[in-house]
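Trainee: Task: produce atomic coordinates for the following.
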Amino acid sequence: MALASAEYPFLDLMGTMLVFFCWIAWFWLLFVAFGDLYRRTDVSGWAKAGWTVLVIVLPIIGVLLYLGTQGRHLVERQRAREVAARHQFDDYVRSVSTSDKTSAAQIAEARRLLEDGIIDDAEYRVLKQKALAR
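Mentor: All right, here's what the predicted structure looks like:
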């Protein structure tokens, strides 16, 4: 029985790991380039098609060319998308959380108005019924 190290030397193993790492890095660069390209609104459809064809026909050169020529503002575009998404989420949360008072808060406010003498008992009952009807 032969040892595994004799059949597959250490340098071959390191070479295989390097090739695998470069393969994974290539796909990562491909996703970054295509993700940025297709999210851009300042690039026409024909330009997007041209970049896609270039990356498919000349893969390594195409991705490196895209990152070299168009990647200068890649981080700013990504940051702007993140800020816009955060603002959209914050606006949504504000619209949902402050849309109306809860029924309990409305009843408590009506009770305070009753105790302060601002409204009478009949008006309190009407406000309470409206709050509970929701």
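
Trainee: Every contact and neighbour count from this point should use C-alpha atoms.
Mentor: Fine.

Trainee: buried sites along stretch 35-52?
Mentor: Going by neighbour count (16 or more other C-alpha atoms under 10 Å), the buried part of stretch 35-52 is Asp36, Leu37, Trp51, Thr52.

Trainee: For the second one, give me its contacts.
Mentor: Under the criterion of C-alpha atoms under 8 Å, 6 or more residues apart in numbering, the contact partners of Leu37 comprise Val43, Lys48.

Trainee: which residues sit against stretch 53-73?
Mentor: By C-alpha under 8 Å, 6+ apart, stretch 53-73 touches Trp26, Leu29, Leu30, Ala33, Trp51.

Trainee: Next, the structure of the following sequence, for comparison with the previous one:
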Amino acid sequence: MDDYPLLDLFWTMLWFFLWIMWLFLLFKIVTDIFRDHEMSGWGKAGWLIFCILLPFLGVLVYVIARGKGMTQRDLKQAKESEAAFQEYVRKAAGTSAGGRTGSADELARLAELKDKGAITEEEFLRAKAKVLS
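Mentor: Prediction:
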């Protein structure tokens, strides 16, 4: 252990961390290249070749030239994923995008109206039978 001082260990860990960060950035850029529907096939091929042949320079140039677009595509992807998730939850919960509620929600609303005195017990029972049928 005396052959490898603490400072050398620190520098090794720092360079390893930076290398891993660069790999993450490279993978992010490759996925962004394929996600961009506005870029032509030749443009995608050119950026990929640039990032593979001159990896450090290619990644830096891509981030400088197209970094703002990367952010916009990420936000668009996140919004689309959130909308798809919300739609799935609505379908799974028995509600639709048009604002119609399921029978459990309707019964809860009716019970609340009855508790407030807005409807009578008879009106509540008729509405309940209508919802459950």
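
Trainee: that older thread, please produce a markdown table containing the buried residues of stretch 35-52 of structure 1, extended by secondary structure and distance to Arg86 of structure 1.
Mentor: What follows is these, written out as a markdown table (DSSP: H, G, I helix; E, B strand; the rest coil; distance: C-alpha to C-alpha, whole Å):
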| residue | secondary structure | distance to Arg86 of structure 1 |
| --- | --- | --- |
| Asp36 | helix | 19 |
| Leu37 | helix | 22 |
| Trp51 | helix | 30 |
| Thr52 | helix | 30 |
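
Trainee: just to revisit the earlier point, among the contacts of stretch 53-73 of structure 1, which one is most surrounded by other residues?
Mentor: Ala33 (22 neighbours; other C-alpha atoms under 10 Å).

Trainee: Can you give the distance from the lengthiest helix in structure 2 to the centre of its chain?
Mentor: Counting by DSSP state H, the longest helix found in structure 2 is helix 55-93. Centre-to-centre, helix 55-93 of structure 2 and its host chain are 7 Å apart (C-alpha atoms, centre = their mean, to the nearest Å).

Trainee: Buried residues of that helix, list them for me.
Mentor: Pro55, Gly58, Val59, Leu60, Tyr62, Met70, Arg73, Arg90.

Trainee: And the buried residues of stretch 35-52 of structure 1, which is closest to Val19 of structure 1?
Mentor: Nearest to Val19 of structure 1 among the buried residues of stretch 35-52 of structure 1 is Thr52, at 24.4 Å by C-alpha to C-alpha.

Trainee: how close does the corresponding residue of structure 2 for the closest one sit to Trp22 of structure 2?
Mentor: For Thr52 of structure 1, the aligned position in structure 2 is Leu48, judged by TM-score structural alignment. Taking C-alpha to C-alpha, to the nearest Å as the measure, Leu48 of structure 2 falls 15 Å from Trp22 of structure 2.

Trainee: again with Thr101 of structure 2
Mentor: For Thr101 of structure 2 relative to Trp22 of structure 2 (C-alpha to C-alpha), the value is 48 Å.

Trainee: again with Trp15 of structure 2
Mentor: 10 Å.

Trainee: Can you pull up the most central residue in structure 2?
Mentor: Ala78 (3.4 Å; C-alpha atoms, centre = their mean).

Trainee: Alignment lookup: that residue to structure 1.
Mentor: Using TM-score structural alignment, Ala78 of structure 2 pairs with Glu82 in structure 1.

Trainee: same check, this time on Thr31 of structure 2
Mentor: So, by TM-score structural alignment, Thr31 of structure 2 is matched to Gly35.

Trainee: Same question for Trp15 of structure 2.
Mentor: Checking TM-score structural alignment: Trp15 of structure 2 goes with Val19.

Trainee: Which helix or which strand is home to that match?
Mentor: Val19 of structure 1 is part of helix 10-39, with elements assigned from DSSP states H and E.
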